[in-house]
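> Need the 3D shape of this:
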Amino acid sequence: MTATARIIDGKQRAAQLRREIAIGVARLRDETGIVPKLAAILVGDAPASAIYVRRKGEQAAAVGMESESHRLHASASQADLLALIDRLNDDATVHGILVQLPLPPHIDKAAVLRRIDPAKDVDGFHPVNVGLLASDSETVDGRIIPCTPMGCMMLLADELGSLEGMNAVVVGCSNIVGRPIAQLLLQARCTVSIAHIHTRNLPELVASADILVSAAGAPRLIRGSWIKPGAVVIDVGINRVPSEYGEGSRIVGDVCFEEAKARASAITPVPGGVGPMTIACLLENTLRAANGITTQRRSKSDAARDQLSQFA
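I've put the predicted structure just below:
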């Protein structure tokens, strides 16, 4: 009898995380009167981006957070977008800021991401947060982990417990997923290889992986025969392909799912695996940002009281 991989249910894990976040939001509100607020910026009218921003707002409300969305026309200037980010940076009631990507081609994405206050950068894309991620210290104040890699690590921890000593292969080297997940796997004491669609001998490299994370954005790139028996597969790919029934399209991952589940010990489906974790982790980062800003305020207040006490 052929073994079949356990399906890693990202929807269920995300629901659990949202319940935990809701408890944290209520505690912060009761103890400080502060309600975490997420501000999303959408430039243009891409339907998929608009749906994604709306979902973020709905899920924020569901855990007791406040949210607001700011929509700019596709022809809005970079100066207009930067001015909006400045206003949100200065707004003490806003704890998390995200700019929905992609941006129109006339806007410099790097300049926009650098403009967000690192303490409010809940996507974790600011160079300061990228540097903190590479610092190998979970205790660094203000450390914000990009949402999708955070979700991947939660799923892996649930499935495997300790990752120490395992061979991990990451297929994909983007700043959004590939590179940060490689950093996190390295910090979990894995032996990490980073590959991409141009890697020579990719099947042989994949076959060495106890943990395979694919974020290449290439539909069905990874064949099941490449998978090491018993490996855990995290498929981050979200690729739209023509429907096999001749009408419309459907979403598939980077991994040939039916083939891979006959060899892997556990695998995420697409959709329903990593995707639901991304928004839940965005909310987790917003709560962390609100707690971090509150802690900074308390520290400043304590320092001020200490100074005044010298004259009492």
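> For the rest of this, base every contact and every neighbour count on C-alpha atoms.
OK.
> Could I get the full set of helices for this structure?
Using DSSP state H, the helices of the chain run over 10-32, 47-62, 78-90, 109-115, 127-133, 147-160, 178-187, 202-206, 257-260, 275-309.
> Tell me which of those helices lies nearest to Gly237.
For the helices of the chain, the distance to Gly237 is smallest for helix 275-309, at 9.2 Å, taking Cα to Cα.
> mind listing what's buried in that closest one?
Residues of helix 275-309 classed as buried under the neighbour-count rule (16 or more other Cα atoms under 10 Å) are 275-294.
> now stretch 157-165
Quick answer for stretch 157-165 (16+ other Cα under 10 Å): Glu159, Leu163.
> List the contacts of it.
Under the contact criterion Cα atoms under 8 Å, 6 or more residues apart in numbering, stretch 157-165 has outside partners Leu185, Ala188, Arg189, Cys190, Thr191, Ala266.
> Closest one to Leu38 out of these, please.
Closest to Leu38, out of all of those and judged by Cα to Cα, is Leu185, at 28.2 Å.
> Sequence B follows; please return its structure for comparison with A:
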Amino acid sequence: MASKNKVQSIVVSWWRKNTLLLSTSRTLNTIATGYDNRILKSPPLVSLDFPDVWTSSFTNYSAPSTHNLGSEEIARVIDGKQIADEIISAVGLEVRRMKKTIGEVPGLGVILVGERRDSLTYVSNKIKACEETGIKFALTQFPDNCKEDEVCDAIMRFNTDPSFHGILVQLPLPQHLNEEKILGMLKLEKDVDGFHPMNMGHLAMRGREPLFIPCTPKGCVELLIRSDVEIMGKTAVVIGRSNIVGLPVSLLLQRHNATVSVVNESTLNPEEITREADILVSAVGIPNLVRGNWIKPGAVVLDVGTHPVEDEGGCEEGGYRLIGDVCYEEASRVASSITPVPGGVGPMTVAMLLCNTLQSAARKYSFV
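The predicted structure follows:
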């Protein structure tokens, strides 16, 4: 057994040292991935694909830890806004360098249907970030009762316009529109939201690198890395299985070699499962769903949920404020680190969108 474990250790060590070389022929976007990683700290996914070699170490038993909860907040606040601002600033520098070097800038086209307050806020934040970085931005807006063909025609115009390198359809769409059909119209090379089946498929498969990683999951992992949170070997639980966040973030955490469980609406004992998590990600949009007794003492909590609550004195425009899936007051007394709402994952989503758009333009122009 000792000899077998020694061989396995040697194999894993060799793979880690040589995996970038081995993956060169398999990656879809070598230029842009390397370029992206000059700004972000997240490594290429193929560099994380260690061989699936099991050892006996996982059977070692350790007694459960104990933790006396006090009344004071103990969690470190993960400041997503500050980190996002740093990334957006770096994107701006690269956009200016691109313009000076080759006379081109990245372009982002956004399609917005309806007047949901949260969607309007998100789009407004994206416009502001594009203006700050020098990324070309165009918004096509439709009323709630628009026809599906109108939205598809707008996508096709962005698809064929060479000055736009990224296209985003702001979700959710009104129920009368076929979301799958509309997203399927996006040109793969411009799918900066990362929702194309090809991108999702490559995210799920070892040895593959998607052209784009969905923005919110990408932002979650970047927050963990920049906060010095170890992902490899940790137990992660994702609450929610949407195509936008829950599914891709669970896949991405697996690619980073975490052991991942997904809690959904049919899970019989969600609080028991979440209490096992070293890393807990909640993305269902149900206010205060996750209470303090759902959280393992010392866990890292990423709250992706955003829920507008009527509040005439709220800090957000329109007389409402945002709260998350996690009951912050309780969770902050149990977790070691936690993201606030707002100011946590949300700003990172915008920053990752700009990174993906820059990455797309860099790929098109072979700009390094």
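> hey, which of the helices of the first structure is tucked in deepest?
helix 178-187 (a mean of 22; mean count of other Cα atoms under 10 Å).
> and the angle for that helix with helix 147-160?
Inter-element angle recorded for helix 178-187 of the first structure and helix 147-160: 40 degrees (by axes from the mean of the first three to the mean of the last three Cα atoms, to 10 degrees).
> Now helix 178-187 of the first structure on the second structure. Mean distance?
Helix 178-187 of the first structure, aligned to the second structure and superposed, deviates on average by 0.5 Å (mean Cα distance after the TM-score superposition for the first structure).
> For that helix, give me every contacting residue.
Contacts of helix 178-187 of the first structure (Cα under 8 Å, 6+ apart): 130, 133-134, 136, 146, 149-150, 152-153, 163, 168, 170-173, 191-194, 215.
> Equivalent analysis for stretch 234-242 of the second structure, please.
246-247, 249-250, 253, 257-265, 273-274, 276-284.
> List the residues that contact the alignment partner in the second structure of Lys261 of the first structure.
Alignment note: Lys261 of the first structure maps to Ser332 in the second structure; criterion TM-score structural alignment. The contact partners of Ser332 of the second structure, taken as Cα under 8 Å, 6+ apart, are Glu73, Ile74, Ala75, Gly292, Ile338.
> how does it look with 6 Å?
Counting by Cα atoms under 6 Å, 6 or more residues apart in numbering, Ser332 of the second structure touches Glu73, Ala75.
> for the first structure, which residue is closest to the average position?
Cys147 (1.4 Å; Cα atoms, centre = their mean).
> Counterpart of that one over in the second structure?
Cys147 of the first structure maps onto Cys215 in the second structure, by TM-score structural alignment.
> Distance check, Leu28 of the first structure against Leu38 of the first structure.
If you measure Leu28 of the first structure against Leu38 of the first structure using Cα to Cα, to the nearest Å, the figure is 15 Å.
> cool, Asp235 of the first structure as well?
Taking Cα to Cα, one finds Asp235 of the first structure at 28 Å from Leu38 of the first structure.
> what does Met277 of the first structure give?
17 Å.
> cool, Pro269 of the first structure as well?
29 Å.
> quick one: which of those two has more around it?
A count of neighbours by other Cα atoms under 10 Å puts Leu38 above the other of Pro269 of the first structure and Leu38, at 29 against 24.
> so that one sits right up against Ser67, yeah?
Yes - between Leu38 of the first structure and Ser67 a contact is recorded at 4.6 Å, counting by Cα atoms under 6 Å.
> At which residues are the strands of the stretch 201-350 of the second structure located?
Remark: strands assigned in the stretch 201-350 of the second structure by DSSP state E, counting those that start in this stretch are 235-239, 259-263, 279-282, 300-303, 307-310, 320-323, 337-338.
> export those strands to JSON lines and tack on mean neighbour count?
Converted to JSON lines, the strands of the stretch 201-350 of the second structure look like this (neighbours: other Cα atoms under 10 Å):
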{"stretch": "strand 235-239", "mean neighbour count": "25"}
{"stretch": "strand 259-263", "mean neighbour count": "19"}
{"stretch": "strand 279-282", "mean neighbour count": "27"}
{"stretch": "strand 300-303", "mean neighbour count": "28"}
{"stretch": "strand 307-310", "mean neighbour count": "15"}
{"stretch": "strand 320-323", "mean neighbour count": "19"}
{"stretch": "strand 337-338", "mean neighbour count": "24"}
